[in-house]
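1. Sharing a model that was predicted from the sequence below.
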Amino acid sequence: MAVTPESLSGQDVGSFAYLTIKDRIPQILTKAIDSLHRHKSEFFEKHGEEGMEAEKKAISLLSKLRNELQTDKPIIPLVEKFVDTDIWNQYLEHQGHLLHDSDEKPRWFYSPWLFVECYMYRRIHEAIIQSPPIDTFDVFRESKEQSFFESLESIRSLCACLQETLGTPDALHGERLKAEFFKFLQISLWGNKCDLSLSGGESRSQKTNIINSLEDLKPFILVNDMERLWSLLDKCRQAQGSAAVRVALVLDNSGFELVTDLVLADFLLTSKLATEIYFYGKMIPWFVSDTTARDFKWLIDQARQSGHQGVSKCGGDWGRYVETGRWVYRDHVFWTLPHEYSAMAQVAPDLYAELQMAQLVLFKGDLNYRKLTGDRKWEFTVPFHRALNGFHPAPLCSIRTLKAEIQVGLQPGQGEQLTASEPTWLTTGKYGVFQFDGPL
């Protein structure tokens, strides 16, 4: 049995994990505090003095969290009762047992990076739910909405492109269908560049028309399993008869990236490559720009109300897909736990069983990739199947631009060549993958 490598962590000084904990996470916490400050008058108008006191309390809790992190204090259990509090605290206790001295508590720079980062966002949520009556406030909402509005020109181009494709009679048949499928897959991949947690909450809007860049971006796809995705879905489509073909899409960022995902999902449905799409988002605000149920509904409503014909047509169609059950949005507590996905069958058997009902599961983005592979120091050439560590609910594919120091499934020498020519290739979002695991 091959040894599973150790987790990425902040104890590797100068690593991306270290710089995230040292610089990016405090920056994100500062922006969360600023967001509360900016809404002070709104809290007062809605809730009077009680709203003002709640704002002060939330800020105080977030400032305490920032101090704990910056001084590498022990990581403390969650105190406010929520649906996942006990699971989190058990996980935290387990992290303590993994340390050489069992009396020692896990600390920020010495614990697995994936755990620390997830814990930080869960603590932000705890600070808010401990501060009623503002306990449903999303400290990241403004930046998510801003990213959408700043990307409007690109969104209009994308929706117009979809409408034009769907309105072209031969676009949904034969080789042309395959080419269009590949086009919308690539649009969804490069949409993953717009990530507010990578930029520390600074704007990451999409200003250029992504469609015109697809050919130029192709050399930056390091693992390209699009043919295998096509083969799988085409086979399902030809065999389906009256059987449903479910594609599950585990979402990443809201805003522009979510539009690229909805456009892909619309294409899959209209071309009959899928008969139903299940979208999976987060129960609570997460990693700055991750999609929640509110973000999903808000974006469809925005599209529906748009003055742009292509965008409003998309919004209307998307709303109807949701209403008729052809698109289903789901969230589950597991997506905001610190566990890697190989633990899903044990920790969330209901979710695992639901994913097993899909013919294909698409995992968008970097955090999903980190959880799929356990966020470990894998060699570049380790097969993706091996790094999944037993997680195989259904044929699955990671669609991801690289923003963390982890990548598997490369050809011998490929990673080393990239490191020699571009030392930061793993973390800038410049490179992407379509990495498939399923029947050959």
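-> Looks like it arrived, so ask away. Fair warning: this is a prediction, and the values are worked out from it, not measured in the lab.

2. alpha carbons only for contacts and neighbour counts from here, please
-> Will do.

3. Measure how buried residue 210 is and give me the count.
-> Neighbours of residue 210 under the rule other C-alpha atoms under 10 Å: 19.

4. if I pick it, what's in contact with it?
-> By C-alpha atoms under 8 Å, 6 or more residues apart in numbering, the contact set of residue 210 is 154, 187, 190.

5. Dump those residues into CSV; add distance to residue 203, secondary structure and neighbour count as well.
-> As requested, the contacts of residue 210 are exported to CSV (distance: C-alpha to C-alpha, whole Å; DSSP: H, G, I helix; E, B strand; the rest coil; neighbours: other C-alpha atoms under 10 Å):
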residue, distance to residue 203, secondary structure, neighbour count
154, 15, helix, 20
187, 20, helix, 22
190, 16, helix, 27
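
6. Put this next to the previous one:
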Amino acid sequence: MAESPEFLTAQDVGSFAYLSMKDRTPQILTKAIDTLHRHKSEFFEKHGEEGVEAEKKAISLLSKLRNELQTDKAIVPLVDKCDDTDIWNQHLEYQRSLLNDSTGELRWFFSPWLFAECYMYRRIHEAMVQSPPIHDFDVFKESKDSNFFESQESIDALCLHLQQLRPVRELSEKQLKEEFLRLLQISLWGNKCDLSLSGGESSSQKTNVINSLEDLKPFILINDTEFLWALLSKCKKTAAPPVVRVDIVLDNSGFELLTDLVLADFLLSSELATEIHFHGKTIPWFVSDVTVRDFSWIVDHVKDSNQKATSACGAAWDNYVKSGRWIYHDHIFWTLPHPYCVMPQVAPDLYAELQKACLVLFKGDLNYRKLMSDRKWEFTFPFHQALSGFHPAPLCSIRTLKCELQVGLQPGQAEQLTASDPGWLTTGRYGIFQYDGPR
């Protein structure tokens, strides 16, 4: 295994990371506090004075967290009693052991960037856990739901497109491949809708992305979709018993999740897969990440649509869930600060689950950062090596670029991009399909 470079920190990775930690994250906390305050009457109606006191406590804890972050205070151990608390506190000790600082204190702006961001969201969860009876309130729910409703026209257009393909089995091999590649691209560009980057403000999809695909193709920096088609086509023909499992490690709820569900539907309808396993978060995370509640909520809302094609999609998806062809998983590992290369040691059950897949699709920026251990690799460093031994099954990262981290580029490609578009790493304008597996 190649020697790994240093972890990315808010200070040394560049302006994007530093501003994200210094400006965007307090904005996210402010919005969470405002959300709690606006639901005060709802908490009173449900729980009486106990609900009001809980709201005050949660706001106090989040305000304290915001102050710690903004003033670069020490990062402190978790005090709740959740299943992952001990794992988190052990990791805090590990991070402290790496310090050269004579004070021995982990601080926000000088800690590994990914660790600090994950820790902030875990502290948000802690604030809610410590505030019963409103402990299961999702402070990001409104933002996620709004993203879905504001993207309604695009959602209806995409569902209509999917319904017009039916029966999918009657498509020729050429048509199947064209649609597979098209829906993969739609899933990629759906990843632009990331609420954690906008501080929880709207980032919905208001145009029909289907009509934009040709114009967007030049912005795909690495396109390994032909390998995905070849792999699934082979699995479809050779699987014995005839089970072709595709796992999707989800990123954002709202419009992006909708694009993932459309892709998953097509995989089943085309018999490129026989079952789809979705992996989401156990707790609210990075503002817009998918939880089981988000997954079920979107299936239900699509099913209840007054648009015929949209509701037909929802009915099919509800049936996939009930029949066990779509299976949703969550696991605490996805909300730990660990890179994925340690999954066999930290979460061997999850690693064994991924090993059952013919293909694992990792959606979004956060998954990419964890696949890459969030380290400062050279732009041309091979993707396979940067995975640092994480090879449970053939896998593909599908992401739009929103952080200063990318590997596997051609020599000179990064330099050309920097010259023509200095912000290319962080704007979400560019995307990749980066594959690791048999070729």
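-> Structure received. Just so you know, these numbers come straight off a predicted model, no measurement behind them.

7. Of the contacts of residue 210 of the first structure, just say which sits nearest to residue 114 of the first structure.
-> Comparing these against residue 114 of the first structure with C-alpha to C-alpha picks out residue 190 as the nearest, at 23.3 Å.

8. My guess is the closest one contacts residue 401. True?
-> Yes - in terms of C-alpha atoms under 8 Å, residue 190 of the first structure counts as a neighbour of residue 401; the distance is 7.0 Å.

9. Spit out the residues that contact the two alike.
-> residue 432.

10. what about residue 165 of the second structure, distance to residue 266 of the second structure?
-> Between residue 165 of the second structure and residue 266 of the second structure the computed distance is 9 Å (C-alpha to C-alpha, to the nearest Å).

11. Tell me which of those two has more neighbours.
-> residue 266 (21 against 16).

12. tell me the contacts of that one?
-> 162, 168, 180.

13. hmm, which of those are common to the first structure?
-> Counting by both residues aligned by TM-score structural alignment, their matches' C-alpha atoms under 8 Å, the members of the contacts of residue 266 of the second structure that carry over to the first structure are 162, 180.

14. Can you list which of the contacts of residue 266 of the second structure are found in helices?
-> Using DSSP state H, the members of the contacts of residue 266 of the second structure that fall in helices are 162, 180.

15. before we move on, the earlier item: just send the contacts of residue 210 of the first structure back as a markdown table, with distance to residue 325 of the first structure too.
-> Compiled in a markdown table, these are given as follows (distance: C-alpha to C-alpha, whole Å):
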| residue | distance to residue 325 of the first structure |
| --- | --- |
| 154 | 28 |
| 187 | 25 |
| 190 | 28 |
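
16. what's the burial count for residue 374 of the first structure?
-> When counting by other C-alpha under 10 Å, one arrives at 26 neighbours for residue 374 of the first structure.

17. separation between it and residue 341 of the first structure?
-> With distances taken as C-alpha to C-alpha, residue 374 of the first structure is found 7 Å from residue 341 of the first structure.

18. list residues touching both of those two?
-> Counting by C-alpha under 8 Å, 6+ apart, the contacts common to residue 374 of the first structure and residue 341 are residue 388.

19. in the stretch 201-350 of the first structure, which spans are strands?
-> Remark: strands of the stretch 201-350 of the first structure, listed N- to C-terminal, are 221-224, 246-250, 276-281, 327-331; assignment by DSSP state E, counting those that start in this stretch.

20. check contacts around the most centrally placed residue in the second structure.
-> Nearest residue to the geometric centre of the second structure (C-alpha atoms, centre = their mean): residue 251, 2.0 Å. Taking C-alpha under 8 Å, 6+ apart, we find residue 251 of the second structure in contact with 191, 257, 280, 288-290, 363-364, 366-367.

21. Now do the contacts for residue 304 of the first structure.
-> For residue 304 of the first structure, the contacting residues are 311-316, 319, by C-alpha under 8 Å, 6+ apart.
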